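Q: I'd like to go over a predicted model; first the sequence, then the structure.
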Amino acid sequence: MFAKVAAVLFGLALLLHLIGETLGSFITPTTLLYAGLLFVALHLSGFGTWTGYRRGRR
């Protein structure tokens, strides 16, 4: 899930960088890039994954 969020943030950052726009004074392509890197790091460290708990016999 975090990888999908990161992909969307990277795509939005690239689009904003190509057209030279920002989303207000706080959200810039660089901010979106850092947010995407944060979500990639969370994905690679294992957050957001659930292997499930099995009960009973195998």
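A: Looks like it came in fine.
Q: CA atoms for contacts and neighbours, from now on please.
A: Fine.
Q: Can you report how many residues neighbour residue 28?
A: Neighbourhood size, residue 28 [other CA atoms under 10 Å]: 16.
Q: which residues touch the spatially closest residue to it that is not a sequence neighbour?
A: Of all residues not flanking residue 28 in the chain, residue 22 sits nearest, at 4.9 Å (CA to CA, 6 or more residues apart in numbering). Counting by CA atoms under 8 Å, 6 or more residues apart in numbering, residue 22 makes contact with 16, 28, 29.
Q: take the one below as the second:
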Amino acid sequence: MLGIVAAVLLFIAFLINAADISTNDVFTSTNVMLIGLALLALHVAGIGSGWAARGRRR
């Protein structure tokens, strides 16, 4: 789930940067990109994946 959100945020950051849209200081393309990269790092670390790595019962 976090990977999908990260991909959407990175795409929004790309659109803001490519279209040269002027935004306020909070939603600059760099800030949105950094939030997306942080979510991607959390996804790669296994946080928010939704599946728990548990041993099998016999």
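A: Perfect, thanks for sending it. Since the structure is predicted, the reported quantities are computational estimates derived from the model, not experimental observations.
Q: just curious, which of the contacts of residue 22 of structure 1 is nearest to residue 36 of structure 1?
A: Nearest to residue 36 of structure 1, judged by CA to CA, of the contacts of residue 22 of structure 1 is residue 29 at 10.4 Å.
Q: Please list all residues in contact with the residue lying closest to that closest one once chain neighbours are set aside.
A: Spatial nearest neighbour of residue 29 of structure 1, excluding adjacent residues (CA to CA, 6+ apart): residue 13 at 4.4 Å. By CA under 8 Å, 6+ apart, the contact set of residue 13 of structure 1 is 28, 29, 30, 32, 33.
Q: redo that, cut-off 7 Å
A: Contacts for residue 13 of structure 1 (CA atoms under 7 Å, 6 or more residues apart in numbering) come out as 29, 32, 33.
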